[in-house]
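1. sequence plus the predicted model coming up.
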Amino acid sequence: MEDVNVPFVEVHYVTIQKVGDIPIVKGDFKELPPQVQKWVAQMVQLCTPRGVYICDGSDEEAEMVTQKLVERGTLTKLTKYENNYICWTDPRDVARVESKTFIVTDDKYASVPHSREGANCVLGLWMSPEEMKVQLDDRLPGCMSGRMMYIIPFSMGPIGSPLSKIGVQVTDSNYVLLSMRVMTRVSSEIWKHLKHGEEFVKCLHSMGCPRPVERLVIKHWPCNPEKTLIVHFPDIRKVISYGSGYGGNSLLGKKCFALRIAGRIAYDEGWLAEHMLIMSITNPKGEEKFVAAAFPSACGKTNLAMLTPAIPGYTVRVVGDDIAWMRFDKQTGELRAINPEAGFFGVAPGTNMKTNPNAILTCLKNSIFTNVGETADGGFYWEGLEDETPPGTEITSWTGEKFILGEDKTKKSSHPNARFCCPARQCPIIHDRWEDPAGVPISAIIFGGRRPEGVPLVIESFDWKHGVFLASQLKSETTAAAEHTGKQVMHDPFAMRPFVGYNFGHYIQHWLDFEKDPNNKLPKIFHVNWFRLDENKKFLWPGFGDNIRVLDWIIRRTNGEDIAEVSPVGLLPKKDSINLQGLVIDWDKLMSIPKEYWVNDIQETLKWLDDQLGDDLPKDIRDQIEKQKERLSQLK
């Protein structure tokens, strides 16, 4: 007689794989390429996790991990949206830690320049392999005890593109797993591209909180800020990060791999890994040009990449908002660029439907928000969203404090470096070629920073060497993305000061050397400054969508239009050559070159570069400085 009350159960007999004594709880270790198996086995032996989880990047995997983090209290669902979550970190773990970020090589001067005696070198921190071994031996053994080790295979750039590179990250943070899934291309397909013993970048990350936890965990955010350490081994393509769960410190595909390690690979292989957005501008005639642009963190790079033009007839499309990998094509000589990332990891405060509507629209689903505020109805909130949030709304700040919007203006909802992490494919203006494995052709390279006085709206370099000089002397007011405090103008050459993984003088020379190949079609180089102030501390330029007016001028210059005139600091726009229709602008103030300011500035620039780089400062840059001094001496 049939027993209808007993459901049929299919039984699977599973042989549990192990790495040493540690079980594999998901995935097939035998399917990993031999060089990955070897490295993972070493990391398991070193970190002693309770289990190993081999990630595949699937939606099912993400849903499972998300649910665990919600149950634990690390993530909270933002009920107002589809698949959006908020996270609040330990207040001691909120930004990049440049002071604890090191490059390790046998030769010190492969990593850092020959700074002048007495100078405080800020262009990288070096530690010897012997010293670093002591530091890591104090941290890594047993660092994942009681926790799961996640094995994350990821591609920087489209999987299989000749311009892409592969990494494997091991981590004990499933928050990092979810974020890496957004910011990189996580997939089991990666293993196929390593099956012949190909090189991959090894990335080890641990929160530094083995179980049983012997330290207070704040906001369900394990970290170890007293012992945080971010270490790069460029010779062997390896990154080790310990103690921090925050963004750039733990999502090792970002600055660690995509800039510091990739920069060294680029130096070895003859290409560029840069802290740059990639965007296209199409003018009313239908002509499209791609540009790359470098700005220090929190200087409006994401806003520019996703710009909504303030004048009709122009279309902007974004390829990437933060990092560009660029190579000169051997056949055509064109400089071609890819965005190695798959997501946007943007600064939230200040982002709104006026400054960057496309960023807001991108992060309305499938996104993770870190250290922003939450509204009572399950929405996100940060400073800058006042016009889009009704007064009287109850806000819970990232520190857990509740307040009513509009009642007490001293209350802050979000950390200044609060972030949104969202998939690039969701951006309304993502370019249809953003994942083109061949990259997009770059016609202009733009550098810029926050310069409240003295620096004109836009400068075109005289030539390639002068353009590299403009990038070398880049300066900007400091930001909340790193641990600096207070507003001061700091040098940030190429917007790469914290991100170069080898001797900065060699990096500048690497740029200069591209001129030596007559096949290379060198893009024009520009410097922009949206942030100049008048005597009342008001911005002289409206910025945001009106920056299309400057981009239009730049594109016209790449076409050879005669709309520039010579000045001591570069080529400046001729009066009336920028479309200012509808604006009230003090052109003379905006474009002025105060002689005393610039004379002092070039002297300070020379001293800084000479102190920092010493004999590693390329002769071409010294020559450019002397030429600018001479030109300034003729200025009335």
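-> Received it, and whenever you're ready, just let me know what you need.
2. from now on I want contacts and neighbour counts done on CA atoms only, so please keep to that.
-> Will do.
3. which residue is nearest the centroid of the chain?
-> Asp322 (4.7 Å; CA atoms, centre = their mean).
4. tell me the spacing between it and Glu341.
-> 8 Å (CA to CA, to the nearest Å).
5. next: Leu259.
-> Counting by CA to CA, the gap from Leu259 to Glu341 is 11 Å.
6. quick one: which of these two has more around it?
-> A direct count of neighbours by other CA atoms under 10 Å for Leu259 and Glu341 places Glu341 higher, at 28 against 25.
7. this is the comparison structure:
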Amino acid sequence: MDELKKLLEDNEYRKLVNIPVAKVHKFILDSILLCEPEDVFICSDTPDEVAHIKNMAIVSGEESSALLVPGHTFHFDGIQDQGRDREVTKFLVPKGESLSSAINQIEREEGLKEVLGLLKGSMKGKTMIVRFLVLGPANSEFTIPCMECTDSWYVAHSVDLLYRKGYPTFTKLEEGEDIFRTLHSAGELNESMVSKNYDKKRIYIDYKEDTVYSVNTQYAGNSVGFKKLALRLAIRKAHREGWLAEHFMITGIYGPNKRKTYFAGAFPSACGKTSTAMLPGETILADDLAYVRNINGECRAVNVESGIFGIIQDVNSKDDPVIYEVLTNPGEVIFSNILVKDAKPWWLGMEFELPKQGKNFSGEWYEGKVDEKGEKIPPAHKNARYTIALSALKNCDPELDNPKGVLLEGIMFGGRDYKGYVPVQQAYDWAHGIIAYGAALETITTFAIIGEEGKYEINVMSIQDFVSISLGQYIKNYLDFGKKLSRKVDIFGVNYFLCDLNTGKFLNTRRDKHIWVKWMELRVHKDVKARKAPTGMIPLYEDLKKLFGQVLNKEYSEADYKNQFTLRVNENIGKVDRVKDFWSKKVSDTPKELFDVLDLQKERLLEAKRKYGEYVLPENFEVID
């Protein structure tokens, strides 16, 4: 503390004196000595300090408030910094240890030397802002304290919307408690106040020290250390302690007589997770990350965060009325990488024609403008985002900050599957669902990941990029977790992207997902029956017809039902084969149970093919309770 006292202003130093943990002091001191900031601002979460951060985000030029709606600001990331970057996001793995070959990694000492070298002197002439936060509700067995040192006022502002304030928690910490830490520098900035040296962008995760290092990037998915970056650290902590850290949304779905049932869901980016979490008339508890624990035999979960960093493309008043209302009314919103024209934000897929010119992440934009590769620059990026506090939504669940979490009664897994799985189905049991829907989650990669648009891949539980233990161990942990629950959790598979094999047109509308989720709620409580198909239990036509009328005031024809729920045998066999190939070739410690479950599913598919042919109408399957 003596060294910190020499480096800090008296009022900043006094804030740290209240935190009785040497590890916190050392991290701040080491960060100052490494990055060499001009000054340091310690945020103790007073209203004045939080307002100062928001103001400085604008004064610094990282954000602009030049929008008509009060409270709205916008931020641009560099043209080469528009998403999570797999190539430069790596785990630091000590010599003698190894992770799955599917996980991007670098030897720890080599990686530390590289990233610390890039961070050396990176904050010269800038302010280091120190934020204290908590992951999960405060004063809970779910709580994980975390802190970030950053030179970006935009990042410091963003975390205030996305996470619960943590300074009071830090003042009560004891030595030895786990703390997640992030050191971030945007690096050298150009005249547009965006990271200049994108070719030296690095995001390294040191799981030995529960620390994230991020440099030469501003995109929040890379610079806010407590989103997917700290998820990697939480997965290891969960592995040690016997719980689950997941890429989950959580929603409260209403059933008959105002019954509310909580569901979690895992979807890759831009595959419907946020819109599922925000279904009209239901409640949202989480849109991205969750911690899940076995508490007295029950599966209970909390939102790691308290805000949303959501993809804005295609958000409109008809399909996403809850989000749209927040984005178009006064209140605190940070837009990123949208188009700005006439003091308004514009994004792809909104219900209005976009202007032909304006300002975007490339600078002054006009229709036909090309990048350095000669490719046309869109008016707004496909991965453009909005950042809001969850409490801004009128359907924010009242249990958001409940330290005991909520009871999960269902979990759904869904990606982009154009040819195989039906829109909704229920697993036969926990192991079948975790393996056939979660471990087999197959999707076309989306624009939220740099460089791989349009390529199919297995994305295990929609968490594969973030798993910091072996994938085989991760699945084993899941299977073991389910076996220890005394109160059963139903597992579902959803697929909002099934297409007609002849025309390629989608067989679902965006709003149909509400029906699939309502059906799940009824199934959890055994209010409706199902048909026993080879890949899972599927809805009866009459139940869906009733729900379409009640929820969407829409006719639902038997022809639509048959198109959506006809079993495509060969396509599903191909899916099983691809999944088995992945788990046998890419993962060395795959549990035998995974192959057993997939083999049984393939046998059921082959039996259906022998009986009914390559395409099996749903009425051929037995009705069960």
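-> Ah, there it is. None of these values were measured; they are calculated from a predicted model.
8. tell me which element the residue nearest to the centre of structure 1 falls in.
-> Assigned by DSSP states H and E, Asp322 of structure 1 belongs to neither a helix nor a strand.
9. repeat for the one 3 residues further on
-> For Trp325 of structure 1, the element it lies in under DSSP H and E is strand 324-328.
10. gap between the helix or strand following that strand and the chain center?
-> Next helix or strand after strand 324-328 of structure 1 toward the C-terminus (DSSP H and E): strand 335-338. Remark: strand 335-338 of structure 1 is offset 17 Å from the chain centroid, using CA atoms, centre = their mean, to the nearest Å.
11. once aligned to structure 2, how far is strand 335-338 of structure 1 on average?
-> Taking mean CA distance after the TM-score superposition for structure 1, the mean distance separating strand 335-338 of structure 1 from the aligned residues in structure 2 is 0.7 Å.
12. between Leu259 and Glu341 of structure 1, what contacts are shared?
-> Ile323 (CA atoms under 8 Å, 6 or more residues apart in numbering).
13. which parts of the stretch 251-400 of structure 2 are helices?
-> With DSSP state H, counting those that start in this stretch as the criterion, the stretch 251-400 of structure 2 has helices at 273-277, 321-327.
14. which one of these lies closest to Phe309 of structure 2?
-> helix 273-277 (9.8 Å; CA to CA).
15. what helices or strands is the closest one leaning on?
-> strand 249-254, strand 283-286 (3 or more CA pairs under 8 Å, 6 or more residues apart in numbering; DSSP states H and E).
16. got JSON lines for these, with distance to Lys6 of structure 2 and mean neighbour count too?
-> Below are those laid out as JSON lines (distance: least, CA to CA, whole Å; neighbours: other CA atoms under 10 Å):
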{"stretch": "strand 249-254", "distance to Lys6 of structure 2": "45", "mean neighbour count": "26"}
{"stretch": "strand 283-286", "distance to Lys6 of structure 2": "42", "mean neighbour count": "29"}
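17. save these as a markdown table, and put in distance to Ile103 of structure 2 too.
-> Output for these, formatted as a markdown table (distance: least, CA to CA, whole Å):
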| stretch | distance to Ile103 of structure 2 |
| --- | --- |
| strand 249-254 | 23 |
| strand 283-286 | 26 |
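18. which one of the ones you listed lies closest to Gly83 of structure 2?
-> strand 249-254 (20.1 Å).
19. residue range for the closest one in structure 1?
-> Under TM-score structural alignment, strand 249-254 of structure 2 corresponds to residues 277-282 of structure 1.
20. could you do stretch 385-402 of structure 2 as well?
-> Taking TM-score structural alignment, stretch 385-402 of structure 2 hits residues 419-436 over in structure 1.
21. could you tell me the end-to-end distance of that stretch?
-> 27 Å.
22. what comes up buried for that stretch?
-> The neighbour-count check on stretch 419-436 of structure 1 (16 or more other CA atoms under 10 Å) flags 419-427, 429-431, 434-436 as buried.
23. of all those, which comes closest to Asn371 of structure 1?
-> Of these, the one sitting nearest to Asn371 of structure 1 (CA to CA) turns out to be Arg419, at 6.9 Å.
24. the closest one touches Gly346, doesn't it?
-> Yes. Contact status for Arg419 of structure 1 versus Gly346: in contact at 5.4 Å, counting by CA atoms under 8 Å.
25. buried residues of stretch 545-563 of structure 2, list them for me.
-> Lys545, Leu547, Phe548, Tyr556, Tyr561, Asn563.
26. could I get the contacting residues of His381 of structure 2?
-> Gln82, Asn337, Ile338, Trp347, Leu348, Phe361.
27. repeat that for Asp45 of structure 2.
-> Lys165, Gly166, Tyr167.
28. mind listing which of the buried residues of stretch 419-436 of structure 1 are in strands?
-> Residues of the buried residues of stretch 419-436 of structure 1 located in strands (DSSP state E): Arg419, Phe420, Cys421, Cys422, Pro423.
29. excluding its backbone neighbours, what's nearest the fourth one?
-> In space, Cys422 of structure 1 comes closest to Ser367 once its chain neighbours are excluded; the distance is 4.5 Å by CA to CA, 6 or more residues apart in numbering.
30. fine by me, thanks again.
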